[in-house]
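In: test case, fold it:
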Amino acid sequence: MRTAEAVRNGHPDKVCDLVADALLDAYLARDPNARVAIEVQGGHGKVTAAGEVTTREPMSFEEIQGIIQHTYEDIGYQEKLRVETLIAEQSGEIAAGVDTGGAGDSGIVSGYATSETPSLLPKELALARALAQMIDDPSRRERFGPDGKTQVTLDDSGKVASVVVSAQHLGDLEAARQELRKIVAEVLGDDLREDAKVYLNPAGLFTIGGFTADTGVSGRKIVQDQYGPNIPVGGGSFSGKDGTKVDRSGAYFARYLAVRLVRDHGITSAFVQMAYAIGVPRPVWTRIETEPKESAPKLSDTQATVTEIIETLGLRKPIFTERTKRGHFGFDGL
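Out: Below you'll find the model as predicted:
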């Protein structure tokens, strides 16, 4: 059996991811060569954005504050936030290695693709994400608040053995459960076993969400952001980081390689791992595993430099907030 979860865009950790990437996109829109590494923590009325930014077009505190508030409201929350910033320039010692085209840090990244779904993602994750995204649809804002999680467990035949949906709701709990039941049936369809266990807001009322109910930190949802708990991932988060940070660009490129193997070469599944050294442009180690093993072709660009990855995937553009909203992988070639 296999299980994966997905979080809605109003989950406190995902809010912090979206804030971090909204700030990143704002810097990149002004300066495509900006170097950005921002972490965000939020809870109970206050958000702190901390990190390092080197750019020709800095933003004022008021601009940063406005982006954070707009992002929070766009997700579906209305309360005003207090904002604190702790942002400095990138360390000169780190910058010296990046200036020559090297990786912004050492690290290990992973990429995976499977032919079992159109998105080339594990089925349990694809279904959990589809549930979360359907609840997040703006047409449902009269029924549901922005916070929540979904979880799907598959049996060995690929059928759904259990599903958990916790969704912040507005108004009557039973009416919300009835709407969630319709969403589960629509998304899972024939994949849902007749005897499947379905848990809809199993703790009962869920009317208080977001930073009012809990705290969040960017980078805490790196497993559901990638492939779910059954596929190893690197330890670094994505959000708030520009393409010189291989935690993000290297992981995106590993997925890009895996997708090509599955989509273009008829491989059933592909798993790619790469390791980087700070200041070194190319990976210092690469491993590719495929099913079936004997069918794996040789790819010519597995040793691409960080700069080549950024150019190939267009990572100097302000594209990251949308990727974080939709799930980083499963669309637009990744």
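
In: CA atoms for contacts and neighbours, from now on please.
Out: OK.

In: can you tell me the helix or strand for residue 13?
Out: Assessed by DSSP states H and E, residue 13 sits inside helix 12-30.

In: this one next, for a side-by-side:
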Amino acid sequence: MRSDYLFTSESVSEGHPDKVADQISDAVVDLFLSKDPEARVACETMTTTNKVVLAGEIRCKGVFENGHWAEGALEEIEAAARATVKRIGYEQSGFHWQTFEFENNLHAQSAHIAQGVDESGNKDEGAGDQGIMFGYATDETPDYMPATLYYSHRILEKMAEDRHAKAVSFLEPDAKSQVTLQYEGGVPVRATALVVSTQHAPGYFYDGNEGSPELYKELRDYVVGVMTDVLPDGFITGETKIYVNPTGRFEIGGPDGDAGLTGRKIIVDTYGGASPHGGGAFSGKDPTKVDRSAAYIARYLAKNVVAAGLAKRCTIQLSYAIGIAEPLSIYVDTHGTGTVDEAKIEALLPQLVRLTPKGIRTHLGLNKPIYQASAAYGHFGRKADGDFFSWEKTDLVDQLKAAL
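Out: Okay, here's the model as predicted:
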């Protein structure tokens, strides 16, 4: 393991076009699960200039059965999409929650998929698709997340809070951040580079020729203040390179500036590049899809391993085949930081949690409308709160310590 190095992660705000798409897709998931806890949803969203398009496969009692929509269901779906865009804050000429064109192409789930997933007779519920899923945890931060991603998320969250509270007048919804940290002895010690690009009100830029130096300074000073508040004392030094809107003007943003698609920010959603990702996106999928639920349980298990003091870092891989209940493999890597043999952890974990799709959903309580909250600022490293973010709990620590 390298101990001295630079590492970088990025985040995007709730108003980034891809994140708008993720949040709409998860609003549809939540709507359907609120009607039917056993709903099947695979909802993809595309956003562009004043347009939102849904596509995918669904099955939901009381909403869509036997190929027919229930009365009022189509209106509810459209209302959920518009409410999501309104909450984010888009009221711009190029993308406005009231006026965007809405297109719904959701249709019935394939019977050939359903036959492999559904319980029947002596057959347990199978995985909704084949795939590999990863979970990761590190003791770098109190939330057991990579520090570079943790601070990237927090910068944008703080800016969004200030925008919604109208503490500043010049911020618009679309933004990106990037944090580069110097690691020494495997520990993050300082920031070498910080980047924020944020959509802004007219005039709050200066490129050397156009714009207002005074207004740009107001925006830059605010962003640097947020960075200073979020990062630990001493992380920002006189040598830290800070870039705020380095390309200049950023007035056209969100879906009006670039098309958005569900599932294009999977590294932002997970570990900022500090861990592998199996490839599957989370948003828009009900919890029978192991792309989502197995990634959640892998994070849960890895976090409990680190919280129990069995390792400083832990990566867990699970693999599944469509229609098959039990995982095909379980792999644990503690990256040379473990206090017990990884094979012992691999053998113990399935004894603590049944790692079938139904076992995962039951253990974490996933058949609930809890997903839109996860669709911006990361699915991991969040505070467990009632039914929300149950995969962030550390309630296996005592069992792990006792067994190992």
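
In: TM between them?
Out: With the length set by TM-score structural alignment, normalised by the length of structure 1, the two chains reach a TM-score of 0.96; 334 aligned residues with a Cα RMSD of 1.4 Å.

In: so how far is the helix holding residue 13 of structure 1 from its chain's centroid?
Out: 12 Å (Cα atoms, centre = their mean, to the nearest Å).

In: counterpart of residue 240 of structure 2 in structure 1?
Out: Structural alignment places residue 240 of structure 2 opposite residue 196 in structure 1 (criterion: TM-score structural alignment).

In: tally of neighbours for its match?
Out: Residues near residue 196 of structure 1, counting by other Cα atoms under 10 Å, number 15.

In: what's the answer for residue 280 of structure 2, then?
Out: Counted by other Cα under 10 Å, the residues lying close to residue 280 of structure 2 total 18.

In: surely it is in a strand?
Out: No. With DSSP: H, G, I helix; E, B strand; the rest coil as the criterion, residue 280 of structure 2 is assigned coil and is not in a strand.

In: what lines up with it in structure 1?
Out: In structure 1, the residue matched to residue 280 of structure 2 (TM-score structural alignment) is residue 236.

In: can you check residue 305 of structure 2 too?
Out: When the two structures are superposed using TM-score structural alignment, residue 305 of structure 2 falls opposite residue 261 in structure 1.

In: now that match, what's its secondary structure?
Out: Reduced to three states with three-state DSSP, the structure at residue 261 of structure 1 is helix.

In: pretty sure it sits against residue 255.
Out: No. In this structure residue 261 of structure 1 lies outside contact range of residue 255 using Cα atoms under 8 Å: 9.9 Å.

In: follow-up on the earlier one: just the element for the closest residue to the match of residue 280 of structure 2 other than its chain neighbours, please.
Out: By the measure of Cα to Cα, 6 or more residues apart in numbering, the closest residue to residue 236 of structure 1 outside its immediate chain neighbours is residue 247, 5.1 Å from it. Here residue 247 of structure 1, judged by DSSP H and E, is contained in helix 246-265.

In: helix or strand next in line after that helix, which one?
Out: Using DSSP H and E, the helix or strand that directly follows helix 246-265 of structure 1 along the chain is strand 269-276.

In: contacts for that next one, please.
Out: Applying Cα atoms under 8 Å, 6 or more residues apart in numbering, the contact partners of strand 269-276 of structure 1 are 103, 105-115, 246, 250, 254-255, 257-259, 261-262, 282-292.

In: stretch 143-160 of structure 2 too?
Out: Stretch 143-160 of structure 2 is contacted from outside by 7-13, 136-141, 171, 173, 175-181, 188, 223, 226-227, 230-231, 268, 271-272, 274, 303, 306, 377-378, 380-382, using Cα under 8 Å, 6+ apart.

In: one more time with 7 Å, if that's ok
Out: Applying Cα atoms under 7 Å, 6 or more residues apart in numbering, the contact partners of stretch 143-160 of structure 2 are 8-11, 13, 137-138, 140-141, 177-181, 226-227, 230-231, 271-272, 274, 303, 377, 381.

In: what about the helices in structure 2?
Out: 17-35, 73-88, 111-117, 147-164, 213-230, 254-257, 266-269, 290-307, 342-352, 357-364, 397-403 (DSSP state H).

In: okay, the ones you listed in a markdown table with mean neighbour count and distance to residue 372 of structure 2 next?
Out: Formatted as a markdown table, the helices of structure 2 follow (neighbours: other Cα atoms under 10 Å; distance: least, Cα to Cα, whole Å):
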| stretch | mean neighbour count | distance to residue 372 of structure 2 |
| --- | --- | --- |
| helix 17-35 | 27 | 5 |
| helix 73-88 | 17 | 9 |
| helix 111-117 | 15 | 24 |
| helix 147-164 | 23 | 15 |
| helix 213-230 | 17 | 24 |
| helix 254-257 | 23 | 18 |
| helix 266-269 | 22 | 13 |
| helix 290-307 | 27 | 13 |
| helix 342-352 | 14 | 28 |
| helix 357-364 | 19 | 16 |
| helix 397-403 | 13 | 28 |
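
In: export those helices to TSV and tack on distance to residue 246 of structure 2?
Out: As requested, the helices of structure 2 are exported to TSV (distance: least, Cα to Cα, whole Å):
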stretch	distance to residue 246 of structure 2
helix 17-35	20
helix 73-88	24
helix 111-117	47
helix 147-164	17
helix 213-230	11
helix 254-257	17
helix 266-269	21
helix 290-307	35
helix 342-352	45
helix 357-364	43
helix 397-403	45
